[in-house]
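J.: here are the coordinates; sequence isn't available:
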């Protein structure tokens, strides 16, 4: 563990939908609607680098699994008592890095929420099933080592795109069965953003060349095919301007699991495409950020 670096200073439809009936374009998931002239990563990376320089943080901490099994931890004041938000980056399970997403922590830390961003291994070097298991290892490690990290066990989990899928898989995990020393529900809330919750349609699209999923694996790691082990509230988010396929995935997740005992709020970020939604995620003036903060502070 590296030394602590001190700081210098519209609701969518929830009708039952069958995602396999959605038309997918030749790129695989409607991503051609993104504005080609906009490159999001440099701006995110620059903002993240600036924040890391001034943040009170632990960087590149190993959680002990895989070549990319590391995390960054950004500490709020009174971190041992503050709620903790864990963020899982996207990148279609085969690219991306936590270093581009430090910026998501900045507005939360400023409002008393510690944040942890994680890396994980990629397809095709590992299977999709391996990634799910690796992220479980990371979550359990964070729970066991929370005090050493300087954070509390009042955990919330969120992720974008592929990370939204992994967020839902974490909410579906029976943690006490996974490890008898863990509580049955590890998280006080979840925020899957632009998540993919039924992976079966991906088997037949060109992008599966890198994932190498067959129908059996896609079924086994699709959150909508699994029991949702947690009754903790969730904010299920997609950009209003994302493809029908992405919005259908969020609608399906909510319609599958909402019940009188479980609050799942479906929120469509007005005007946002698949990447704009992450700008809203970290904008303290945006209703999306405010909804997340309200969820976390109400329970954390």
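T.: Nice, thanks for sending it over. Quick caveat, the model's predicted, so the values are computed rather than measured.

J.: hey, let's count contacts and neighbours off CA atoms from now on
T.: Will do.

J.: straight-line length of stretch 109-121, end to end?
T.: With CA to CA, to the nearest Å as the measure, stretch 109-121 spans 27 Å from end to end.

J.: and that stretch, what's buried?
T.: Neighbour counts over stretch 109-121 (16 or more other CA atoms under 10 Å) mark 109, 112, 113, 114, 115, 116, 117, 118, 119, 120, 121 as buried.

J.: name the SS class of the last one, please.
T.: Here residue 121 is coil, with the state taken from DSSP: H, G, I helix; E, B strand; the rest coil.

J.: what residues does it make contact with?
T.: Neighbour list for residue 121: 66, 67, 68, 69, 94, 131, 134 [criterion: CA atoms under 8 Å, 6 or more residues apart in numbering].

J.: let's bring in a second model and compare:
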């Protein structure tokens, strides 16, 4: 879009100078929650990062939380505490990790999350995808995946809904930013990895929420996929998380009484 400074719009760490303390807080909260509620470790591939932490909370559908970090930072261990709110409400939460750019491409990461989803689907329980930032992108990709084409042994629709927090659905704006140094996207690869341009998964549900104080581009991204997929038969919702920035937007996941946890529980219960 002409006149938009994408470097400013998408550089979340520059927009939130206190982000190191917030990320440190994630790590310490995650360690504390694992000590209280030890997860079951599931491997979905041969690599060290091809693992899922499953925090059991009940026998029904599983909510999957995919971490962010612009596909180039962090792992699932920073986000164990994001299972706390749903676990307290009787919902199991799976937190996968994945390989990072530039060692792999975003297309590779999408494939890894499909492998992780397949492993979870084999447990025989429906999946609700959620994720933050790059994880919000990956959650939408999982909802829009043609699962019978990926693996004919899977149910027709193993992923029943997605809840994207500060997600990215159109990746072309990143191509000319410093973020792309690790991603190595050109325009063609960026469009191919953009779920906005995939076949919308009609008959499913997508919520796209954004921190109230996030950049205009983050709000535009979520509004756009809600409008485009909604017109194609997906039950979509857009929302803003009051007073939240890009890093505090996930905080409600740890609170059993938050509107975010209540909504994810609704999605899991159909």
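T.: Nice, thanks for sending it over. Nothing here was measured: the structure is a model prediction, and the numbers come from that model.

J.: TM-score for this pair?
T.: The TM-score (TM-score structural alignment, normalised by the length of the second structure) is 0.93; 269 aligned residues with a CA RMSD of 1.8 Å.

J.: related to what we said a few turns ago, from the contacts of residue 121 of the first structure, pick the one nearest residue 298 of the first structure.
T.: Closest approach between the contacts of residue 121 of the first structure and residue 298 of the first structure, by CA to CA: residue 134, at 29.5 Å.

J.: map the closest one across to the second structure for me.
T.: Using TM-score structural alignment, the equivalent of residue 134 of the first structure in the second structure is residue 112.

J.: next: residue 279 of the first structure.
T.: Taking TM-score structural alignment, the alignment pairs residue 279 of the first structure with residue 251 from the second structure.

J.: show me what contacts the residue nearest to its match when sequence neighbours are not counted?
T.: Nearest residue to residue 251 of the second structure in three dimensions, chain neighbours excluded: residue 82, at 7.7 Å (CA to CA, 6 or more residues apart in numbering). Going by CA under 8 Å, 6+ apart, residue 82 of the second structure touches 30, 65, 250, 251, 253, 254.

J.: how close does stretch 130-143 of the first structure sit to the second structure?
T.: Stretch 130-143 of the first structure: mean distance to aligned residues in the second structure after superposition is 0.9 Å, counting by mean CA distance after the TM-score superposition for the first structure.

J.: would you mark the buried spots in that stretch?
T.: By neighbour count with 16+ other CA under 10 Å, stretch 130-143 of the first structure contains the buried residues 130-140, 142-143.

J.: was I right to think residue 68 of the second structure contacts residue 134?
T.: Yes: using CA atoms under 8 Å, residue 68 of the second structure makes contact with residue 134 at a distance of 4.5 Å.

J.: any idea how far the counterpart of residue 198 of the second structure in the first structure is from residue 163 of the first structure?
T.: Matched by TM-score structural alignment, residue 198 of the second structure corresponds to residue 226 in the first structure. To residue 163 of the first structure, residue 226 of the first structure is 17 Å away according to CA to CA.

J.: so where in the second structure does the helix or strand harbouring residue 72 of the first structure end up aligned?
T.: Using DSSP states H and E, residue 72 of the first structure sits in strand 70-74. Residues 51-55 of the second structure are where strand 70-74 of the first structure lands when matched by TM-score structural alignment.

J.: give me the mean distance between the matching stretch and the first structure.
T.: Its aligned residues in the first structure lie a mean 0.7 Å from stretch 51-55 of the second structure after superposition (mean CA distance after the TM-score superposition for the first structure).

J.: what's in contact with that stretch?
T.: So stretch 51-55 of the second structure is contacted by 37-45, 76, 83, 87, 92-98, 116 (CA under 8 Å, 6+ apart).

J.: rerun at 7 Å
T.: Outside stretch 51-55 of the second structure, the residues that touch it by CA atoms under 7 Å, 6 or more residues apart in numbering are 39-44, 83, 92-97.

J.: which stretches of the second structure form helices?
T.: 6-10, 12-15, 19-36, 84-88, 106-121, 134-143, 147-150, 180-183, 187-192, 216-231, 259-268 (DSSP state H).
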